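[1] A structural model of the following input is requested.
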Amino acid sequence: MYAVNKTQAAILELPKRTVQVFVGGEAYKSEEMTMGKTVVAPHTNMDPHVHENEEEIVFVIKGSGEAIVGGIAEKMEPDTAVVFPKGVEHTVHNTGDTELEFVFMFHPAYDFGGRI
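    Okay, here's the model as predicted:
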C-alpha cells in the first residue's frame, strides 16, 4: 500500500491543535519523512517548541495566521510554505476567525514524542 487517506491517518490531539499523520504512522511507516495535516482553532496560539533533530516544513491550505521562527514573524496564508529549521524555536498563531490548516513534513521522520 502506497496511499493513505484520512480514514487511515493517525489522529493526535496535541496541545492547542489536532494532527493527522498520514506518512510516518502505522498506516505507512517511513524512516525518512513524516507527513500530515495540522488544524489550529481560531484565535489559538500553539506553544513554542523546538525539534532538535528534524527540519519541519509546513504548507498552508486554508486560514490565516503567523509563524514565529527564531523570533522572526512570518505571515501564514494559503499557498505559503514556512520552514522551521532543526534546533530553532517556533510557534504558530491562528490570528483568524476560521481554522488554520496546514500540511507538515518532517525530515528525518518524527514520531511526536513516541505517540505514533
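[2] make it CA atoms for all contacts and neighbour counts henceforth
    Noted.
[3] wait, what's in contact with the most centrally placed residue in the chain?
    In the chain, the residue lying closest to the centroid (CA atoms, centre = their mean) is F104, at 4.1 Å. Residues near F104 by CA atoms under 8 Å, 6 or more residues apart in numbering: T34, M35, G36, K37, T38, E56, I57, V58, F59.
[4] another one to check against the first:
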Amino acid sequence: MFAKTNISQAKFIPAPGRKIAELISALATEAEGVTCRVVEIYPEQEGGDRQPHIHPDMEEVIFVLEGIGSVWVEDHEEKIIPHDLLVVPKKVPHRVINPGGQLKLLCFFPDENVGIP
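    All right, here's what the predicted structure looks like:
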C-alpha cells in the first residue's frame, strides 16, 4: 500500500529515555513490511540514560537528523553527527547516547510491527 507522511506533522508519544513518532508502520499507515520512526533521545542528565537493548529478529537502520551524540554497540562507543547512517545487526546490544542538546534520529526496521523497548 502506498503511503505518504511528513516529518513536520509527526505526533510524538513518550517512551523511556526518549519520545517517538511513528511515521510508517502497520498501525500508522497499514504498512506491510516496514516501520519508520522519528526518535528524539533525551539528554543523559534529563532521563535519556537508557540501558542497551537488542532487536532479536531484525536489523535497525538509524539516520542522524539533528544533533551530536554517540552510539554504543557491543562495548564500543562511536561519535555520531548529522547525516550519519548506522546499521545495527540483529541480536546486537546497542544504545544511543545524548550528552546534551537535541538529538533527533530516523529509525527504520524491516517489520511493520516493532515494539517499543
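[5] overlay the chains and give the TM-score.
    Here the superposed chains carry a TM-score of 0.83, computed using TM-score structural alignment, normalised by the length of structure 1; 113 aligned residues with a CA RMSD of 2.2 Å.
[6] hmm, back to that, what's the match for the residue nearest to the centre of structure 1 in structure 2?
    Residue pairing (TM-score structural alignment): F104 of structure 1 is matched to C107 of structure 2.
[7] how close does its match get to T35 of structure 2?
    8 Å (CA to CA, to the nearest Å).
[8] now do the helices in structure 1.
    With DSSP state H as the definition, structure 1 shows no helices.
[9] and the strands in it?
    For structure 1, strands defined by DSSP state E occupy the ranges 10-14, 17-23, 34-40, 55-62, 65-69, 72-76, 81-84, 90-94, 100-107.
[10] of all these, which one is nearest H49 of structure 1?
    Between H49 of structure 1 and these, the shortest separation by CA to CA is 5.7 Å, and it involves strand 90-94.
[11] which part of structure 2 matches the closest one?
    Using TM-score structural alignment, strand 90-94 of structure 1 pairs with 94-98 in structure 2.
[12] which of the residues in that stretch are buried?
    For stretch 94-98 of structure 2, a neighbour-count test (16 or more other CA atoms under 10 Å) marks H94, R95, V96, I97, N98 as buried.
[13] so which of those is the closest to D84 of structure 2?
    V96 (12.9 Å).
[14] the closest one contacts I68, correct?
    No. V96 of structure 2 is beyond contact range of I68, at 10.5 Å (criterion: CA atoms under 8 Å).
[15] what's the neighbour count on the closest residue to the match of F104 of structure 1 other than its chain neighbours?
    The spatial neighbour of C107 of structure 2 that comes closest, neighbours along the chain excluded (CA to CA, 6 or more residues apart in numbering), is I62 at 4.5 Å. Neighbour count for I62 of structure 2, taken as other CA atoms under 10 Å: 22.
[16] how much space separates the residue mapped onto I62 of structure 2 from structure 1 from F106 of structure 1?
    In structure 1, the residue matched to I62 of structure 2 (TM-score structural alignment) is V58. Distance of V58 of structure 1 to F106 of structure 1, given as CA to CA: 9 Å.
[17] ok, F59 of structure 1 next?
    Counting by CA to CA - F59 of structure 1 and F106 of structure 1 are separated by 12 Å.
[18] so which of those two has more stuff around it?
    F106 (23 against 19).
[19] the more buried one contacts N53, doesn't it?
    No. Using CA under 8 Å, F106 of structure 1 is not in contact with N53; the gap is 9.7 Å.
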